[in-house]
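Novice: the following comprises the amino acid sequence and a computationally predicted model.
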Amino acid sequence: MRPQKIDDTQLIEGLMSVLQSKGFEGASLNDFAQATGLQKASLYHRFPGGKNEMAIMILQFVNTWIKDHIYLVLTEKGATTATKLQRVVQHIKQLYQNGEKSCILNALSLDSGLVILGDEISKAMRLWMEAFTALGVELGYTTTQAETKARQSLTFVQGGLVLAKGLGDPIYFHKALSDLKSLFVRE
């Protein structure tokens, strides 16, 4: 029997959905197989390092996504602040399906015992904060003020996702995104 084919986007979406809903420790190879439509043997072939290798690939995808959809957008020259923020907020909404999906960084932050996951999670969060710090500095805030706002932006989005999931209402996520935009409005 010929192995089933799946494109990388479908594979990443399937793997990420399992990790978002079950976390690293709770996810099984059966869960990954079901979410991707692949046989366990195909997953073993593609990821000889198992669940660890899958999680690392997902976090590398997240880092690339943050670079492309947040960092490069917020550091773009020539675009207005309002335009940059609107684009970033739209990207964040799409990634988290309007607050319906859990944050992959949060899901993988639970202790898995893998140092490399912590390193990749930290890298993603630092890149997020660098992007928002650059925006704050561009707006005339001091570096310290911009760094504070950047940390708050991450806290707003992460907290909004946790509340939306925990209380079953995406309004908390939408409020967090509104608060995020307000952070970078000069008075």
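Specialist: Thanks, I have it.
Novice: going forward, measure contacts between C-alpha atoms and count neighbours the same way
Specialist: OK.
Novice: now do the residue lying farthest from the centre of the chain against residue 147, distance only.
Specialist: Within the chain, residue 1 marks the point farthest from the mean C-alpha position, 36.3 Å out by CA atoms, centre = their mean. Per CA to CA, to the nearest Å, residue 1 is found 55 Å from residue 147.
Novice: likewise residue 11?
Specialist: Relative to residue 147, and taking CA to CA, residue 11 is found at 35 Å.
Novice: likewise for residue 41?
Specialist: For residue 41 relative to residue 147 (CA to CA), the value is 46 Å.
Novice: the more surrounded of those two?
Specialist: residue 147 (21 against 13; other CA atoms under 10 Å).
Novice: name the SS class of the more buried one, please.
Specialist: Here residue 147 is helix, with the state taken from DSSP: H, G, I helix; E, B strand; the rest coil.
Novice: residues contacting it?
Specialist: When contacts are counted by CA atoms under 8 Å, 6 or more residues apart in numbering, residue 147 touches 129, 130, 132, 133, 136.
Novice: closest to residue 116 out of those residues?
Specialist: The nearest member of the contacts of residue 147 to residue 116, counting by CA to CA, is residue 129 at 19.9 Å.
Novice: here comes the other one, which I'd like you to weigh against the first:
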Amino acid sequence: MPAPTLSRDEVVQRILAEFRRSGYQGATLSSLSEATGLGKSSLYHYFPNGKADMGEAALQAVGVWIGENVLPALSESGSPEKRLKKFSAGLSEFYAKGSRPCLTDLFTIGEAGELYQQYLKQRLGNLIKALAAVVTETGISAEEATRRAEDAMITLHGALVVSRALGSTAPFTRTMRNFPAVLLGQ
């Protein structure tokens, strides 16, 4: 019986899982082939420029997921605190409550940093702007709201790294629980 055919989306999700496991630098064509169950030539069929295309596809898949499952919370009706709590819950789900690594970190080291820095800068910048917009609704100045949103992203990504280093999701869980209060200055 021939192996089942995977959709490109399924292949991208498996590639993303391998990048999470090994980092962009640590993932090899062999490990990506093993993770997807596809031969190297099949990977090149999906991704003609090899690992660089795979990384781009993985980051785009993350962007789509966040755009569909996390960001909408910020533009819903309700208080800023309620929307920020829902946003935090979405990020917690994305990072499996802190057990998944910080993708921003994984895609800024070595060759990946050169390849994806502009993309990550744009995505993170958009996220900071969206958070700051919610914070300004409470009467906080745009400058202060942006600073708080940047600090929140620093804390979030730091909590992911610390959680992995300690082998405990507690730092991430605490950070996400406090995320709305930190942004709103409560």
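Specialist: Everything's here; your move. Predicted model, so just to flag it, every value in this text is computed and none were measured.
Novice: mind checking the TM-score on these two?
Specialist: The TM-score (TM-score structural alignment, normalised by the length of the second structure) is 0.89; 186 aligned residues with a CA RMSD of 2.0 Å.
Novice: picking that back up, now distance to residue 170 of the first structure, neighbour count and secondary structure too, for the contacts of residue 147 of the first structure, in CSV please.
Specialist: Shown next, in CSV, are those (distance: CA to CA, whole Å; neighbours: other CA atoms under 10 Å; DSSP: H, G, I helix; E, B strand; the rest coil):
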residue, distance to residue 170 of the first structure, neighbour count, secondary structure
129, 24, 23, helix
130, 27, 20, helix
132, 23, 27, helix
133, 27, 27, helix
136, 27, 26, helix
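Novice: comparing the helix or strand containing residue 182 of the second structure with the first structure, how large is the average distance?
Specialist: When elements are assigned from DSSP states H and E, residue 182 of the second structure belongs to helix 170-184. On superposition with the first structure, the mean distance recorded for helix 170-184 of the second structure (mean CA distance after the TM-score superposition for the first structure) is 1.5 Å.
Novice: what's in contact with that helix?
Specialist: Residues from elsewhere that reach helix 170-184 of the second structure (CA under 8 Å, 6+ apart): 81, 84-85, 88-89, 92, 97-98, 135, 138, 145, 148-149, 152, 155-156, 159-160, 162-163.
Novice: now with 6 Å, please.
Specialist: The list of residues contacting helix 170-184 of the second structure from outside it, by CA atoms under 6 Å, 6 or more residues apart in numbering, reads 81, 84, 85, 88, 98, 148, 159, 160, 163.
Novice: measure the second one to residue 31 of the second structure for me?
Specialist: Taking CA to CA as the measure, residue 84 of the second structure and residue 31 of the second structure are separated by 38 Å.
Novice: and the most centrally placed residue in the second structure, what does it touch?
Specialist: Most central in the second structure under CA atoms, centre = their mean is residue 103, positioned 5.3 Å from the mean C-alpha point. Contacts for residue 103 of the second structure (CA under 6 Å, 6+ apart) come out as none.
Novice: please report the distance of it from residue 129 of the second structure.
Specialist: Per CA to CA, residue 103 of the second structure is found 19 Å from residue 129 of the second structure.
Novice: state the helix or strand in which the nearest residue to residue 56 of the first structure once chain neighbours are set aside lies.
Specialist: Once flanking residues are discounted, residue 56 of the first structure sits nearest to residue 117: 6.4 Å by CA to CA, 6 or more residues apart in numbering. Assigned by DSSP H and E, residue 117 of the first structure belongs to helix 115-138.
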